[in-house]
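Asks: When you get a sec, could you give me coordinates for this:
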Amino acid sequence: MRPPKTKDLAETAADDTAGAEGDDAPAARRGIQSVEIGLRVLAALAAEPQAATLGAVAKRADLSASQAHRYLASLIASGMARQDEASGRYDLGAQAIQIGLAALARTDVFAVADPAIAEFTRETGRSTLVAARGPLGPTIVRWHAGRTPVITSLAVGSVLPLLGSATGHAFLAFMGEEERIGAVAQAKADDPRAPDIDVAAIRDKVRRTMSASVDELLIPGLRATAVPILDIQGRAALVVTMMATPAFDRNDDAAILGKLQATCKALTERLGARWQ
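Replies: Down below sits the predicted model:
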């Protein structure tokens, strides 16, 4: 059932806020608040994993059902939301999708992520690398040296093994099934000495913990833990890997991993994607 035609968003909010602020509240102030509340409703709608009921949107936006109903009506009129005629549930409209896609098109993932990872390195002292998936495999695109240098032959431009590195496992876990099968077959063809791993088990563990770790698998004395930054399709757009030698206390690893996960989660959400 479609909501009845209502006043525009500014008029709706003026009614909603009049009781709270009094009839003497400046109209301009009420108008600004109307936009804020309307965006709050839109954000609540976007936060739902699928088309949502009026009650779910109202609860998430911290509004009464009647208030949320009026705002949704205005959002529907502007194309920012839509309502399914059969179920009555609400979802994002074509206009909202277009705005989201335009924002994504103007977002340089690396430019957004790199300063945050540099700050993580400064705060924790751990060396980190940022990798993208290139035509030859996971490729290092940035290296941030920590307070205690990690001596290794790896450098910007180095390609990491898909099956034998924490970075590779993080990429592997967020590939589609067909893509994953092809990538594993190619990795084995390129390197017959690649470790024989349980791909399904690694995928499940990485997606459950949102991290991948190897201990002295790629380089003796080096332990590495990788965390993905996801794109809107749920793929790993970038993977950030922190490295440690025996000079770093293993007892600190869990807390520092938590900081890296929080950083990558914030970057994922900034890119308009959902953290698993």
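Asks: For the rest of this, base every contact and every neighbour count on C-alpha atoms.
Replies: OK.
Asks: residues touching Asp28, list them.
Replies: For residue 28 the amino acid is Ala, not Asp. Neighbour list for Ala28: empty [criterion: CA atoms under 8 Å, 6 or more residues apart in numbering].
Asks: How much space separates it from Arg70?
Replies: Applying CA to CA, to the nearest Å, the value for Ala28 to Arg70 is 20 Å.
Asks: for Pro195, same thing?
Replies: Using CA to CA, we find Pro195 at a distance of 59 Å from Arg70.
Asks: run this one through as well so I can compare:
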Amino acid sequence: MEHETRRSKGINSIEVGYRVLEAIQEGPGSVPLKTIAERASLSPSAAHNYLASFIRTGMVRPDGRGQYALGPSLAALGMTAVRQMDTYELVEGAALRLRAATDLGVAVLIWTEAGTVIIYNRPGSPEGPFELRNGLVSTAWTGGGNVFIAYLERELTTPVVERELGVSHDECTAVMNSIATNVRNAGYAICDLKQIPDYRAISAPVWNSDGTIAYALTLTAHKDAIDTSPTGPHVTHLVRAAAQLSHTLGAPQSVMRQAVE
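Replies: As a prediction, this is how the structure comes out:
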């Protein structure tokens, strides 16, 4: 029993130390001790003790101004982890867990030069009469496409949406502005699927380690079966899954917070 108690305390210390590292990861740039302590829910003296150990191992470096940044040994560990990580496997796993939690259809979308593309999808339970297919889909009329409209540079998305809508540049800009505002205010997109009548999608952004959008993670179902309320189970599961996947991919916390305006 005594051995188990010591072991538990050791594990807890690692978890607390990881909170300190996450507090620094949030940035932006080097972070002062007071901010690190607040983010990690520690006293400044306790946070300083962890920092002292991390500095000795090269996992944290002081910048000479009383602030701290992640260090070279942590960067080396991170690069090794990235090389060993199968990103597609992580994304597929996140989508399958989301499907299991909601019983709805799931899809993962990326942005390409041609527009929005489904790279992975699984139907809900029970399966509906319509089947999503991998490949190029609408940007203006899909949840994932709306996420890309909100968070990608306009020079990438405008030509695609303009062709889809068949309207003037000014009209297209107005539509895209409205979509982007709604998505950024909520942190996710809700869209009726024009290509699948009476079906609706909720989609959330997944972020890369460099703060750019990597994927759109999407739930789809008949509009009577999907709960789009902000505090409902479907939105909650989706947003949590997208945030967890972003975290696994190394996305900065500051980027995920700024995604909701």
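Asks: that older thread, so which of Pro195 and Arg70 of the first structure has more stuff around it?
Replies: Neighbours of Pro195 of the first structure and Arg70, each counted by other CA atoms under 10 Å, are more numerous for Arg70; the result is 22 against 14.
Asks: Could you tell me whether that one really is in a strand?
Replies: No. The assignment for Arg70 of the first structure is helix, going by DSSP: H, G, I helix; E, B strand; the rest coil, so no strand is present there.
Asks: Helices of the stretch 51-200 of the first structure, residue ranges please.
Replies: Assigned by DSSP state H, counting those that start in this stretch, the helices in the stretch 51-200 of the first structure fall at 54-61, 65-77, 94-105, 109-124, 166-173, 177-190, 199-209.
Asks: Tell me which of those approaches Pro220 of the first structure most closely.
Replies: Each of the helices of the stretch 51-200 of the first structure was checked against Pro220 of the first structure via CA to CA, and the shortest separation belongs to helix 166-173, namely 14.1 Å.
Asks: what about the alignment partner in the first structure of Gln84 of the second structure, how many neighbours?
Replies: By TM-score structural alignment, Gln84 of the second structure lines up with Arg106 in the first structure. Here the neighbour count serves as a burial measure; for Arg106 of the first structure (other CA under 10 Å) it reads 8.
Asks: and Arg106 of the first structure, how far is that from Phe174 of the first structure?
Replies: Taking CA to CA as the measure, Arg106 of the first structure falls 23 Å from Phe174 of the first structure.
Asks: Can you tell me how far Gln25 of the second structure is from Val206 of the second structure?
Replies: Gln25 of the second structure is 17 Å from Val206 of the second structure, where distance means CA to CA.
Asks: which one of these two has more residues nearby?
Replies: For Gln25 of the second structure versus Val206, the count of surrounding residues by other CA under 10 Å is larger for Val206: 28 against 21.
Asks: quick one: the helix or strand hosting the more buried one to the first structure mean distance?
Replies: Val206 of the second structure belongs to strand 199-207 when assigned by DSSP states H and E. Using mean CA distance after the TM-score superposition for the first structure, strand 199-207 of the second structure ends up 1.6 Å from its aligned counterpart in the first structure, as a mean over the superposed pairs.
Asks: Let me know the angle separating that strand from helix 143-151.
Replies: Orientation of strand 199-207 of the second structure against helix 143-151 (axes from the mean of the first three to the mean of the last three CA atoms, to 10 degrees) gives an angle of 50 degrees.
Asks: what's the spacing between strand 199-207 of the second structure and its chain's center?
Replies: Counting by CA atoms, centre = their mean, to the nearest Å, strand 199-207 of the second structure is centred 11 Å from the centre of its parent chain.
Asks: ok, residues contacting that strand?
Replies: Contacts with strand 199-207 of the second structure, where a contact means CA under 8 Å, 6+ apart, come from 142-144, 147, 187-193, 213-223, 226, 228, 235, 238-239, 242-243, 245-246, 249, 251, 256.
Asks: Which residue numbers in the first structure does that strand align to?
Replies: Per TM-score structural alignment, the counterpart of strand 199-207 of the second structure in the first structure is residues 222-230.
Asks: what comes up buried for that stretch?
Replies: The neighbour-count criterion (16 or more other CA atoms under 10 Å) identifies 222-230 as the buried residues of stretch 222-230 of the first structure.
Asks: Identify, from these, the entry nearest to Leu92 of the first structure.
Replies: Within these, proximity to Leu92 of the first structure (CA to CA) peaks at Leu230, which comes in at 21.1 Å.
Asks: what's the distance between the nearest residue to that closest one once chain neighbours are set aside and Pro138 of the first structure?
Replies: The shortest distance from Leu230 of the first structure to any non-neighbouring residue, by CA to CA, 6 or more residues apart in numbering, is to Ala236 (4.5 Å). Between Ala236 of the first structure and Pro138 of the first structure the computed distance is 11 Å (CA to CA).
Asks: list residues touching both of these two?
Replies: Phe171.
Asks: Looking at these two, which one has more neighbours?
Replies: Between Ala236 of the first structure and Pro138, Pro138 has the larger neighbour count (other CA under 10 Å), namely 26 against 22.
Asks: contacting residues for the more buried one?
Replies: Under the criterion of CA under 8 Å, 6+ apart, the contact partners of Pro138 of the first structure comprise 131-132, 159-162, 167-168, 171.
Asks: please redo it, this time with the cut-off set to 10 Å
Replies: Taking CA atoms under 10 Å, 6 or more residues apart in numbering as the contact definition, Pro138 of the first structure lies against 130-132, 157-162, 165, 167-172, 238-239.
Asks: Please pick the buried ones from those residues.
Replies: The neighbour count (16+ other CA under 10 Å) marks 130-132, 159-162, 165, 167-172, 238-239 as buried among those.
Asks: So which of the residues you listed is the closest to Gly79 of the first structure?
Replies: Using CA to CA as the measure, the one of these that approaches Gly79 of the first structure most closely is Leu238, at 32.9 Å.
Asks: Quick check: the helix or strand harbouring that closest one compared with the second structure, mean distance?
Replies: Element membership of Leu238 of the first structure, judged by DSSP H and E, is strand 236-244. Following superposition, strand 236-244 of the first structure is found to deviate from the second structure by 1.8 Å on average (mean CA distance after the TM-score superposition for the first structure).
Asks: which other helices and strands contact that strand?
Replies: Contacts defined by 3 or more CA pairs under 10 Å, 6 or more residues apart in numbering; DSSP states H and E place strand 236-244 of the first structure against helix 109-124, strand 127-134, strand 137-144, helix 166-173, strand 212-215, strand 223-230, helix 253-270.
Asks: Identify all contacting residues around the longest one.
Replies: What it means is helix 253-270 of the first structure. The contact list for helix 253-270 of the first structure, computed with CA under 10 Å, 6+ apart, reads 104, 107, 109, 112-113, 116-117, 119-121, 123-126, 209-211, 225-232, 234, 236-242, 244, 271-276.
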